[in-house]
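Novice: Need coordinates for the following:
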Amino acid sequence: MFSLTLHADTYPQRRDWRDLPWLDRIGEGLRVRLAARLALRVGRREALVARVDAEEAGLAALDDSARAAVLAELRRQLRRDGFADDALVARAFAVVRMASRTLLGKAHFGTQIQGAWVLLHGNVAEMNTGEGKSLMATLAAATAALAGMKVHVVTVNDYLAGRDRDEFGPLYAALGLSCAFVGESATPEEKSAAYPADIVYCSNKTIVFDYLRDRLALLDRMQPLRLALDAMLGQRRRQLLHGLQFAIVDEADSVFVDEARTPLIISAARPSVEAEAFYREAIALAGQLVVGDDFTLEVPQRQPSLTEAGRRRLPQLAAAGAGSPVWRSVLRTEEACVLALQALHAFRRDIHYIVRDGKVMIVDENTGRVMPDRSWERGLQQLIEVKEGVAVSPEKETLGRISYQLFFRRYLRLAGMTGTCREVRGEMASVYGLGVVRIPPYRPSRRLRLPARLFASSEARWLAVVDSVARYSRQGRPVLVGTRSIAASEHLSGRLQAAGIAHQVLNAKQDEQEAGCVARAGEAGQVTIATNMAGRGTDIKLDDAVRAAGGLHVILTELHDASRVDRQLAGRCARMGDPGSWEEILSLDDELPAGLPTPLLALLAARLAGGGQRGAWHGLALALYRWRQWRVERRHAHLRELLLRADFRNRVALSFTGEME
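Specialist: From the prediction side, this is the model:
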């Protein structure tokens, strides 16, 4: 029986995967994509929607007691057979949709039924932003839970997870399913009480770190036979999770791709007075080096490199000013100095990090959110703290480490949903074994894309942005301006204030007011400046007057490293058939074009200095800008692949048996 297989392992998870040779990885990726295209084709999805409609019509003719009997029989069949039978899945979807219609006043659209079916079969459903992915997930989550699976609905932050649990908890309760929310700040006791629920809402960071805590608690007892033996002997160790059975990941591209370059590490503090003195000496030493003469700095990679002159000068400076004996090693001196140069020149305040309450906090480049629980490795965190003049945190000793790529591959069944995934569908297939299925919008899109404008300087760009904001605001339309960094959002805020344009700022410094800011962003004439998070996962509501005026207008002031993030921001407008428009107002001073050769940049700047926003030179400059974005995307994809391969090698090297677990 389907549900019995889930209970054969005390801590169910995938244990049979291995790192495949590169040719096998390519073949497996192609197989996954082809299988998703054929097995989940449009005709079959539409046939399922028709079945759900017919099943719900039959349920509507029954009284409450008869519906309860149908639900009990449905649960029994799902636990016995799983959800391979489309007829059984259609009946389950009909039961869930009828309960949602009655309790929440929301009935799932046909496109949401298609998307839920894609999720249930372990794939990624790509739907336009604003198409109701959170409601769609309830169909798949409830059906899987009725079949006996423990379901984790994973979102990008605690606010969204708590919001969805509060909204959909009554729906699950009506189906006889328990639902819980696990927040990042919850105590171990609260987590232990919440995780046994049938459906658990949590953030990606919370679930991964709790898994690492379980591994540290169980150690070599994680194997199925040992766990079963401990249970028989009454010696079960304390654990948080109850295995990794089924995960539905919201904003899947953000979790699976954007955050996959950063491993998650559990560490313990290791205070050292000598280490703090060493970091202060390193910053002082690096501060004496001259850019261009002693070192060069590659801007996009944020990687400084010592020149030959710098290498010759460094030992003299170290001997004259540094007291620690570690500076006697030339190799150690160069390594520490390069890291200190990175802290001084490559990482900038209010762009890569903020200082809050006397602490340096990392800002997620993909979302613009503050990550107070994260720190840089290899002493970079301490060096930046010395640079900013705040208390230096102790060094960390790594206790447990895993990447998102390795973690999510351990689920028995994995699914995702997002509005921006087509650019990385190959990576989804080869790394996670997930096919990407495009779900059409419920209503035709009315989103209008205006011609992109690229200026020679940031000054000219900001003038154009202020002018565009003023023009659309006067029309009674709300305006959302996306910036890449906190510093840029505050700079633009100052310019709008000087121009007498009322506005609100939504960046990582105001993340606790995010929900209120997003709620007001759709009001007539409202101007909102947002970093890349832009209320991702929340809806900007429009009233009839705003729709009549043309809807929300979105301005992108700089392209991100990933074009998917740009599409996500543009997708804030014209949702669910509403009107809306968006435009790009860019500058050659942005971070992406900085990777172009200096002579070429100077030539393009000279040609665009006259303000002409048409013609061959403008088209060439835009093409080069987007080419740089594509190159950076490819480099990041390569880094993710290197991280995954390194994880595999490390686990084999550190295991006495050569096994991955």
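Novice: can we go C-alpha only for contacts and neighbour counts from here?
Specialist: OK.
Novice: The helix or strand in which Met361 is found: how far from the chain's middle?
Specialist: Using DSSP states H and E, Met361 falls within strand 359-363. Computed by Cα atoms, centre = their mean, to the nearest Å, the chain-centroid distance of strand 359-363 equals 18 Å.
Novice: Following up with a second sequence; could you model it the same way so I can compare the two?
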Amino acid sequence: MKNLLKWIMGDQHEREVKRLQPLVDEINELYEEYHELSEEELKGKTEEFRAFIAEQTDPIEEKIREVRQQRGASVDSQERDRLLAQLQGLEQERDTAITDALDELLPEAFAVVKETCRRLMGQEFMVSGQPTKWDMIPYDVQLIGGIALHRCSAAEMQTGEGKTLSATMPLYLNALAGLGAHLVTVNTYLARRDAEWMSAIYNYLGLTVGVLDLHEPGSDSRREAYAADITYGTNNEFGFDYLRDNMVHTLDRRVQRGHFFAIIDEVDSILIDEARTPLIISGPVSRDTQTGYKKYNPMVSALYKKQLAIASELIGKAEQALEDGDEWTAAEALLAVRRGTPKNRRLLKMFHDDPSIQNLVQQAEASLMREKRLHEVDEHILFAMDEKGHNVALSDRGFEELSPGDPDAFLVPDLSEIIGAIQEDESLTKEEQEAEIAELEKEYAEKSERMHVVHQLLKAYALFQRDEQYIIGEDGQVVIVDEFTGRQMAGRRWSDGLHQAVEAKEGVEIKGETQTMATVTIQNYFRMYAKLAGMTGTAETEESEFHQIYGLEVLVIPTNRPVIREDRNDLIFRSKREKYNAIMDEVDRLVKMELPVLVGTTNVDVSETIARMLKRRGIPHNVLNAKQHAREAEIVQEAGRPGAVTIATNMAGRGTDIKLGEGVTDARTVGWAKERGLDLEELVAIDPKLRTDLASQPDDFVIECGGLHILGSSRHESRRIDRQLRGRAGRQGDPGASQFFLSLEDDLMRLFGSERIANAMEKWGAEDGEVITHGLVTKSIERAQRRVEGNNFEARKKLLDYDDVMNQQREVIYDLRLFALEGGEDLKGELWEMIETAIRELVEEHTPPDLLPDSWELHELRRSLLTDFFVQVEELPEEEEEEPSFYDREEILDVTLPAALAQYEKKLESFGENAEKVQSWLLLSVIDDKWKDHLYDLDSLKASIAFRGWGQKDPLIEYKKESYDMFVDLMTDIRKTVTSLFFRAQIGQRPEPQRPQPQRLQYSGPTDVGDTGGAGAMDRSRLAQPGRGGSRLDPVGVAAAARAGDIAGPSGPDPATLQTNRGEESGPQEPVTVDDEPGRNDPCPCGSGKKYKKCHGSPT
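Specialist: The predicted structure is shown next:
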């Protein structure tokens, strides 16, 4: 019934496309009219459209300017709040006016772009160094795609359907608003190519185009690229520029100008695949992190080898038990092997030779889980692996193996319980309690660090394999391989010590661990845009996530020409060996028929295995993987030649067309084969459904369709990646075929679907070497993929849930930074608000509501105001009083606030013309200093919060509660420190201490956090420093420093002029450098012999 209704009414996408048809017709009518316009009249349409938008928005803009001026001139907090609410309402009104104006202009603007394309026909332009003739006028389906993009949808357009041209129309339309229109791509090559290619349209119509990746971060030219009407760039550069802009110390170093409209090319790759990992800018930690990995690496290596030996013993025990008829003992032993070494070859061979053994193990596992006795199995092994959850867990036997003489070496104490007992111990003095707690915290930090290092090393050995998740580069460094594209991610590092663990395992140089300085998730960065849209060939399978996370509706755009590619059912074999042999036979068959073949693999190791097998058979081929990424464009260009064989990891080469060679699109018939003297028996298909006796067929019988043939060596975890691979063939109505070759030993099948399929093969009587293909099996595999997709979605959702908490805090901090950068009267009001609140909080602290006024220590309040803020309040008593001077808190505020305001005005006057710079410098320095520490605290909280689940508490709710409390403390600390430093700052100058050597500042993004979903690396030694509240800023000489223009301050790097190490097609560039400030307890570099916190790092 469901299919019948769909056949009668069409699906929702077809209905939406029909609803857009009248708008498409209107565009085409205007397009015909614009044929008659002169070149000057057509080009003049741009200014005509801009004038129309300005007419709608100029009156609102004038009101916005007036309200901003009023707010800047006011120091009354309530009045400022009222004006802020009014300002936000006016900005919303302006945004609505812009949106309405653009919607009204859409038909005319799209028609202008289409007419421009017609007039460019036949002209030659240089694109990526190659002369390219313009031969494109948007089809109706491209107009529909453009409308969908303008309306903030994720447009699914099949590969080769002209997404690049479709994007030009909404980009042109939204650029008219003058707020910037961004086109986000997955790599530098595509950003440059598309900008050069499509700028022919934009330049003709008087718009400017910028390309981020052509310019250094923070440079004037990068700022100009953002100032252009339309800006092209990679997602990483957009995100990192946002973070860098919020680390600079002068307004003119910011490069971005807002987030109005963005179209994301390959939106699924950027918003889905790369969204599990946040963008992170990290700096060095102030301690040696390499020693721990060097120390414990031999120990963990020996542990891993012993686990392999134990697995062999258990398999021998299981084989003996099966001979003796003791199935339970055998199942328990094999279950232990599967949990400890799931890819053990002897185990997989047993499952392959006798599927009933695998069923036996699964039944035993289910029984033990029901009885909650699964942990008993783990006592046979040293550690258990969770491949699905990407984690490892040491058993009690494993802990004993690591520290046989010290059973408590890896036992982390329960801090809260022990600290509570110490505080309740009346036999200890306060000083003794503090000493014991400090010693306990030190022990906790040491054991936590030791456990963390061992855990990361164990993951490196058990879960990360060379030539799968990473390779060893020519320079001997560990280089991450992107799991989705197979490309080298040069310069990127896994965080939280995982990269150091892999380096220790491989015996290469171990580089220092890092600490987060700025971070944002892909999701929260792109959700900042007022209008966000995307386009890809594969969006429908992720429709729910696009809607839930980004508010994007997916619209499937019909193809301009029908897709005639044959997507065949999967071929399934018992073992990988049988599968690879079948792939060799199929490649050999297709090459003999002079058809191009693309073999898709999931990792470097598989691609090289297939390459070796092809070489042994004497079949010429090209390999496109992380080790040959430099030849990508050349290999893709040759991939469509007759008989060409290309092996590609996943979607390497995505975004570039494989052009088919001469004669490739022709079907291969029996007559064609006879003409070339081919042996018909060698051309018989491997697929049972296509197998036939060719010798008995007529000459016009089609042996194989023409076009590119896709052979997938295994299914990916995501159906979308499989669709992308299939989509390499059959572009723009070309013929082609795709088919996946699978085995029961493939990771996806082994983890999620092998039992059902193994039973099916046994039921259908499939023998060794025999292939099965059936629609039910293909559906079973898709169900397994859906489960993996669900797991991955939950991982991304979890990351977003945690980052949403930080995102609200980040917005407050970054807004405050922007106030400080912009300066002016508004900053003066904002700073007074902070001082006023800090004074109020101090008064509240000394006048608790649960005490009577005669118990208030107002003499202490007077002393605190003087010592903390240099504010003298004569009305407050100097000594403790018998009779209170004040009975009401508001009376106290009535005398303290005016005194503080008078001191504030006096201080500003003393700074003279440098007052604004001093205020800006102080606020920025304190914010950056405190925010960096706050990020560390959040990292630490996130790392430990999962344990709350053991106490039947929701970790996310607990994280929200505690992070909110931490943020309240942060804002209080910022206000107090700013107030104190402001009132203490003096005109004067003292010698600057010698700065330490610059240290590395690193950038990491998607594929950098391989396991934790956390926001960066943590310095666990700081757990032993409970009182990290003091400022590291120097108020003396502040005004002189500001006058000299040294506004960057000692507390933050100046990344604007620095290079990122995020090259896509090139190797890593020189990393960013940042001054590494001394630790608070380190000797001061000025040579005084004092600790830094007591000398140049002192707030006083």
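Novice: Please state their TM-score.
Specialist: For these two chains in superposition, a TM-score of 0.86 is obtained (TM-score structural alignment, normalised by the length of structure 1); 603 aligned residues with a Cα RMSD of 2.8 Å.
Novice: one step back: can you check which part of structure 2 the strand holding Met361 of structure 1 sits on?
Specialist: Using TM-score structural alignment, strand 359-363 of structure 1 lines up with residues 477-481 of structure 2.
Novice: Other residues contacting the matching stretch?
Specialist: Residues from elsewhere that reach stretch 477-481 of structure 2, judged by Cα atoms under 8 Å, 6 or more residues apart in numbering: 468-473, 487-493, 499, 502-503, 508-509, 626, 1007-1008.
Novice: Next, the buried residues of that stretch.
Specialist: For stretch 477-481 of structure 2, a neighbour-count test (16 or more other Cα atoms under 10 Å) marks Gln477, Val478, Val479, Ile480, Val481 as buried.
Novice: Tell me the spacing between the fourth one and Ile635 of structure 2.
Specialist: According to Cα to Cα, to the nearest Å, Ile480 of structure 2 stands 22 Å off from Ile635 of structure 2.
Novice: Strands of the stretch 851-1000 of structure 2, residue ranges please.
Specialist: 998-1004 (DSSP state E, counting those that start in this stretch).
Novice: If you could redo that for the stretch 401-550 of structure 2, that was the one I meant.
Specialist: Counting by DSSP E, counting those that start in this stretch, the stretch 401-550 of structure 2 has strands at residues 470-472, 478-480, 514-520, 531-536.
Novice: what's the answer for the stretch 101-250 of structure 2, then?
Specialist: 124-127, 130-133, 153-156, 181-185, 209-211, 230-234.
Novice: quick one: the last one to structure 1 mean distance?
Specialist: With mean Cα distance after the TM-score superposition for structure 1, strand 230-234 of structure 2 departs from structure 1 by a mean of 0.8 Å once superposed.
Novice: tell me the angle that strand makes with strand 181-185.
Specialist: 20 degrees (axes from the mean of the first three to the mean of the last three Cα atoms, to 10 degrees).
Novice: against structure 1, where does strand 230-234 of structure 2 fall?
Specialist: Taking TM-score structural alignment, strand 230-234 of structure 2 hits residues 199-203 over in structure 1.
Novice: Equivalent analysis for the shortest one, please.
Specialist: Following TM-score structural alignment, the partner segment of strand 209-211 of structure 2 in structure 1 covers residues 179-181.
Novice: neighbours of Gly292 of structure 1, just the number please.
Specialist: 11 (other Cα atoms under 10 Å).
Novice: how close does it sit to Arg311 of structure 1?
Specialist: In this view, Gly292 of structure 1 and Arg311 of structure 1 are 13 Å apart by Cα to Cα.
Novice: How about Arg91 of structure 1?
Specialist: Shown here: Arg91 of structure 1 relative to Arg311 of structure 1, a distance of 71 Å by Cα to Cα.
Novice: do the same with Arg651 of structure 1
Specialist: Remark: distance between Arg651 of structure 1 and Arg311 of structure 1 (Cα to Cα) = 36 Å.
Novice: And for stretch 594-601 of structure 2, what's in contact with it?
Specialist: Here stretch 594-601 of structure 2 has contacts from 587, 590-591, 607, 639-651, 664, 706-714, 725, using Cα under 8 Å, 6+ apart.
Novice: Please repeat the previous calculation with a cut-off of 7 Å.
Specialist: Applying Cα atoms under 7 Å, 6 or more residues apart in numbering, the set of residues contacting stretch 594-601 of structure 2 from outside is 587, 607, 639-650, 664, 706-714.
Novice: against structure 1, where does it fall?
Specialist: With TM-score structural alignment as the criterion, stretch 594-601 of structure 2 aligns to 476-483.
Novice: do the same with stretch 629-641 of structure 2
Specialist: Against structure 1, stretch 629-641 of structure 2 falls on residues 511-523 (TM-score structural alignment).
Novice: End to end on that stretch, go ahead and measure it.
Specialist: One end of stretch 511-523 of structure 1 to the other measures 20 Å (Cα to Cα).
Novice: ok, now stretch 214-234 of structure 2?
Specialist: 11 Å.
Novice: what comes up buried for it?
Specialist: For stretch 214-234 of structure 2, by 16+ other Cα under 10 Å, it's 215-234.
Novice: out of those, which are inside helices?
Specialist: Among those, the members falling in helices (DSSP state H) are Asp220, Ser221, Arg222, Arg223, Glu224, Ala225, Tyr226, Ala227.
Novice: Tell me the one of those residues nearest Arg787 of structure 2?
Specialist: Nearest to Arg787 of structure 2, judged by Cα to Cα, of these is Tyr226 at 41.1 Å.
Novice: ok, and the closest non-adjacent residue to that closest one?
Specialist: Gln256 (5.9 Å; Cα to Cα, 6 or more residues apart in numbering).
Novice: Give me the neighbour count for the one you found.
Specialist: 19.
Novice: can you check His182 of structure 2 too?
Specialist: 28.
Novice: ok, now Trp672 of structure 2?
Specialist: Neighbour count for Trp672 of structure 2, taken as other Cα under 10 Å: 18.
Novice: can you check Val211 of structure 2 too?
Specialist: With neighbours defined by other Cα under 10 Å, the count for Val211 of structure 2 comes to 26.
Novice: Go ahead and confirm it touches Thr231.
Specialist: Yes: Val211 of structure 2 lies in contact with Thr231 (Cα atoms under 7 Å); the separation is 5.8 Å.
Novice: what is in contact with those two at once?
Specialist: Ala225.
Novice: tell me the average deviation of the strand holding Met361 of structure 1 from structure 2 after fitting.
Specialist: When structure 2 is superposed, strand 359-363 of structure 1 averages 1.3 Å from its matched positions, counting by mean Cα distance after the TM-score superposition for structure 1.
Novice: Name the helix or strand for Ala515 of structure 1, please.
Specialist: Applying DSSP H and E as the criterion places Ala515 of structure 1 in helix 514-520.
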